[in-house]
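Peer 1: turn this into a model:
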Amino acid sequence: MPLDADLMIDRRRLKRRLSFWRFAAIAVLVIGLLLAFAQDFSFAPGSSHVARVWIDGVILDDTEMQDMLDDIREDDSVKAVILRIDSPGGTSTGSEALYEKVREVAEVKPVTAVLGTVAASGGYIAALSADHIVARGNTITGSIGVLFQWTQLTELFEMLGVEMKEVKSAPLKAEPSPFSEPSPEAIAATKAMIDASYDWFLGLVQERRGFDEATARKLGDGRVFTGFQALENGLIDAIGGEDTALAWLEESRGLEPGLPVEDWETLEPSYGFVGLSGRVFGEAFGEAATEAAQKTLQAEGLTLDGLMSLWHPDRR
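Peer 2: Sure thing, here's the model as predicted:
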């Protein structure tokens, strides 16, 4: 009889533990779903406000950002948009896509840009999409130009006694190549591609800043400017911060004074439903529990393919 009583007690304890973990699993599931829906609809504002959109880091062809800008364009509660830009640039294609989406927003509501520490190259393309550009006096901006780079490995391969063999359909296929010295024709073809993209960039500068071609080319020699220099040369409109941008929206675009400024954000790319649930679980039970729930960690790499509108100081 004592053995049977101990067995019953153990069974009851086991049932209580199972019940707790079932309840915890259901709670995580429900909270994860709620959080997923809440983030899918941004912050579901509902009342009139100014949308703040953060453009930071390397600019890529970001479809989530583009979809969010479409939502901002169609949301009647958004009365104006502030782009907070802190970016050295990125791919020319990504910058082009971002520029076009912001201009679509600007067709129906005013857009102003506030530049942070760096808004250069593709970051300046993003700024050109706004109707008014504000920067700090020591912001780094400009770097108007396009870049295509490759690593030349021929001398290293010769030292190692390695030779790359290839068969290709035409002489300019996959040129320039790191495995062979580029031919004059390959350099010329690459230069023509760079020139076409650069002309597009200069065209944006001319159109958006009201420059003639000579002025655009003079300022578009790849150099960077401080905010003070950019204002002096007409690349931006004012020195200041977000308050300066809001004052311009109120004075020049008739924005209702005192409207709140609300962040619009895309979902973080590493979150799916499992990631959201793990995040909620971690907030409830601690970082160690998050790692246990998610099981694996993904290393995030960044590859920049294609033409780049990117500024970075040369490190030597």
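
Peer 1: okay, CA-based contacts and neighbour counts for the rest of this
Peer 2: OK.

Peer 1: look up how far His49 lies from the residue most central in space within the chain.
Peer 2: In the chain, the C-alpha nearest the mean C-alpha coordinate belongs to Ile59, at 4.5 Å (CA atoms, centre = their mean). Ile59 sits 26 Å away from His49, going by CA to CA, to the nearest Å.

Peer 1: all strands for the stretch 101-250 of the chain, in order.
Peer 2: 111-120, 132-135, 140-142, 224-226, 238-239 (DSSP state E, counting those that start in this stretch).

Peer 1: please identify the deepest-packed of these.
Peer 2: Mean neighbours per residue, mean count of other CA atoms under 10 Å, is largest over the strands of the stretch 101-250 of the chain for strand 140-142, with a mean of 29.

Peer 1: next one: it to chain centre, how far?
Peer 2: Its chain's C-alpha centre and that of strand 140-142 lie 17 Å apart, by CA atoms, centre = their mean, to the nearest Å.

Peer 1: does Tyr271 sit in a helix, a strand or a coil?
Peer 2: coil (DSSP: H, G, I helix; E, B strand; the rest coil).

Peer 1: could you also give me the structure for this next sequence, so I can compare it with the first?
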Amino acid sequence: MSIDADQIVERRRLRRKVTFWRTLGILAAVAAVAVGVATVLGRTIPASSPHVARVMIGGLIRNDRERVEMLEEIGRSRASAVILSIDSPGGTVTGSEQLYDALRRLAQKKPVVAVVEGVAASGAYIAALGADHIVARRNALVGSVGVIYQYPNFTELMKTLGVAMEDIKSSPLKASPNPFSPTTPEARAAVDSLVKDSYAWFKGLVSERRKISDPRLAEVSDGRVFTGHQGLDLQLVDELGDERTARAWLAKEKGVPPTLKVRNWRSGQVGDEFGWLLGAARGVVSALGFPQAAALFGDTARSALERSQLDGLLALWHPRSDG
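Peer 2: Alright, predicted model coming up:
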């Protein structure tokens, strides 16, 4: 009797495990189908038909060859105009420069209007500068004109651990600044020159594209963000509104029929190669009865993944979390 009871218990455990993994597999399949359907619905209009192209600029901006190729494809398509829907704090300077250059090339073929849905700060504002016209919601955030170079310094921690990092360099500024030794005045000056050079380029871009004079340029390029309402007075944006405002401008100024349908154009995004892993992990946490923790885990993991892929000079805005 005891053996039979143990077998029954073991079978029940096995059945529960099989049921759990089957359920998880079904949920994953349903999610994949939902994503596929959403993608198809957003791209039912063929590129060979007249339409208005919508391009999303979100998350952290970095070098993205796929996105550049997508913008080039839009230029060859029958899109009558392009709407950039922006909600991003920026990213790397080189990635933002790459995106800006691609948008300017596209603007030579199609009218481009940017719509700031939430944030267009730092590198994302550089992207907005690539448009012919900038529309922002009244309380959206724009600006943060500036460049930053950040690096950790573990000198005090190394002292506490009793560990010293030795190196032999070809010249004093090779591999400087070094996170394992105090930053020398010479190294700090070298990095400062990099930041100032990129900052001068950024300011020049704002001055050229927005026709802002030197006195006002100093006001808008001190690193602050502004609301769309403030940005309108400061010449950082052209209009307050949303995508409907952008469509009205395209109709009035560029003769783009307001009846044209919108086609969503998409490319790969940062961290997509790990999306299935993040989704699976979040699904497991949620299945265990912690949906809020699952959502927090997914957002935190994706943010950490994106930031881990940023390197070099940054055109990035993020509010301080230390109050």
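
Peer 1: including distance to Ala27 of the first structure, could the strands of the stretch 101-250 of the first structure go into a markdown table?
Peer 2: As requested, those are arranged in a markdown table below (distance: least, CA to CA, whole Å):
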| stretch | distance to Ala27 of the first structure |
| --- | --- |
| strand 111-120 | 41 |
| strand 132-135 | 46 |
| strand 140-142 | 48 |
| strand 224-226 | 52 |
| strand 238-239 | 49 |
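
Peer 1: now do the contacts for the counterpart of the residue nearest to the centre of the first structure in the second structure.
Peer 2: Under the alignment (TM-score structural alignment), Ile59 of the first structure pairs with Ile61 in the second structure. Residues near Ile61 of the second structure by CA atoms under 8 Å, 6 or more residues apart in numbering: 88, 90-92, 95-96, 123-124.

Peer 1: mind doing that once more with 6 Å?
Peer 2: 90-91, 95 (CA atoms under 6 Å, 6 or more residues apart in numbering).

Peer 1: helices - which of the residues you listed land there?
Peer 2: Gly95 (DSSP state H).

Peer 1: now the helices for the stretch 51-200 of the second structure?
Peer 2: 65-76, 93-107, 123-129, 155-161, 185-210 (DSSP state H, counting those that start in this stretch).

Peer 1: export the ones you listed to JSON lines and tack on distance to Val82 of the second structure and mean neighbour count?
Peer 2: As requested, the helices of the stretch 51-200 of the second structure are exported to JSON lines (distance: least, CA to CA, whole Å; neighbours: other CA atoms under 10 Å):
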{"stretch": "helix 65-76", "distance to Val82 of the second structure": "8", "mean neighbour count": "17"}
{"stretch": "helix 93-107", "distance to Val82 of the second structure": "9", "mean neighbour count": "21"}
{"stretch": "helix 123-129", "distance to Val82 of the second structure": "12", "mean neighbour count": "29"}
{"stretch": "helix 155-161", "distance to Val82 of the second structure": "50", "mean neighbour count": "12"}
{"stretch": "helix 185-210", "distance to Val82 of the second structure": "18", "mean neighbour count": "15"}
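
Peer 1: among these, which comes closest to Ser2 of the second structure?
Peer 2: helix 155-161 (57.2 Å; CA to CA).

Peer 1: check the mean deviation of the closest one from the first structure.
Peer 2: Taken over the aligned residues, the distance from helix 155-161 of the second structure to the first structure averages 1.2 Å (mean CA distance after the TM-score superposition for the first structure).

Peer 1: swap in stretch 87-98 of the second structure?
Peer 2: Mean deviation for stretch 87-98 of the second structure: 0.2 Å (mean CA distance after the TM-score superposition for the first structure).

Peer 1: contacts for that stretch, please.
Peer 2: 58-63, 117-124, 313-317.

Peer 1: and stretch 240-254 of the first structure, by the same measure?
Peer 2: 134-136, 255.

Peer 1: could you do stretch 141-150 of the first structure as well?
Peer 2: 118-121, 198, 220, 222-225, 307-309.

Peer 1: picking that back up, measure the match of Ile59 of the first structure to Val142 of the second structure for me?
Peer 2: Ile61 of the second structure is 15 Å from Val142 of the second structure, by CA to CA.

Peer 1: same deal with Ala124 of the second structure?
Peer 2: Relative to Val142 of the second structure, and taking CA to CA, Ala124 of the second structure is found at 9 Å.

Peer 1: adding distance to Arg11 of the second structure, write the contacts of Ile61 of the second structure out as CSV.
Peer 2: As requested, these are exported to CSV (distance: CA to CA, whole Å):
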residue, distance to Arg11 of the second structure
Gly90, 54
Gly91, 53
Gly95, 56
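
Peer 1: ok, so of the contacts of Ile61 of the second structure, who is nearest Val206 of the second structure?
Peer 2: Using CA to CA, Gly90 comes nearest to Val206 of the second structure of those, at 15.2 Å.

Peer 1: burial of the closest one, as a residue count?
Peer 2: Per other CA atoms under 10 Å, the neighbour tally for Gly90 of the second structure reads 29.

Peer 1: Ser96 of the second structure pairs with which position in the first structure?
Peer 2: Residue pairing (TM-score structural alignment): Ser96 of the second structure is matched to Ser95 of the first structure.

Peer 1: no no, Pro319 of the second structure
Peer 2: Match for Pro319 of the second structure (TM-score structural alignment): Pro313.

Peer 1: what's the burial count for that match?
Peer 2: For Pro313 of the first structure, the neighbour count with other CA under 10 Å is 6.

Peer 1: which secondary structure element contains it?
Peer 2: Element membership of Pro313 of the first structure, judged by DSSP states H and E, is empty: it is in no helix or strand.

Peer 1: Glu251 of the first structure too?
Peer 2: helix 242-252.

Peer 1: hmm, back to that, nearest to Val270 of the second structure, out of the helices of the stretch 51-200 of the second structure?
Peer 2: Val270 of the second structure lies closest to helix 65-76 among the helices of the stretch 51-200 of the second structure, at 10.8 Å (CA to CA).

Peer 1: relative to helix 93-107, how tilted is that closest one?
Peer 2: In terms of direction (axes from the mean of the first three to the mean of the last three CA atoms, to 10 degrees), helix 65-76 of the second structure departs from helix 93-107 by 10 degrees.

Peer 1: and the one helix or strand Asp10 of the first structure maps to, how far out from the chain's middle?
Peer 2: Taking DSSP H and E as the criterion, Asp10 of the first structure maps to helix 2-40. Relative to the centre of its chain, helix 2-40 of the first structure is centred 40 Å away, using CA atoms, centre = their mean.
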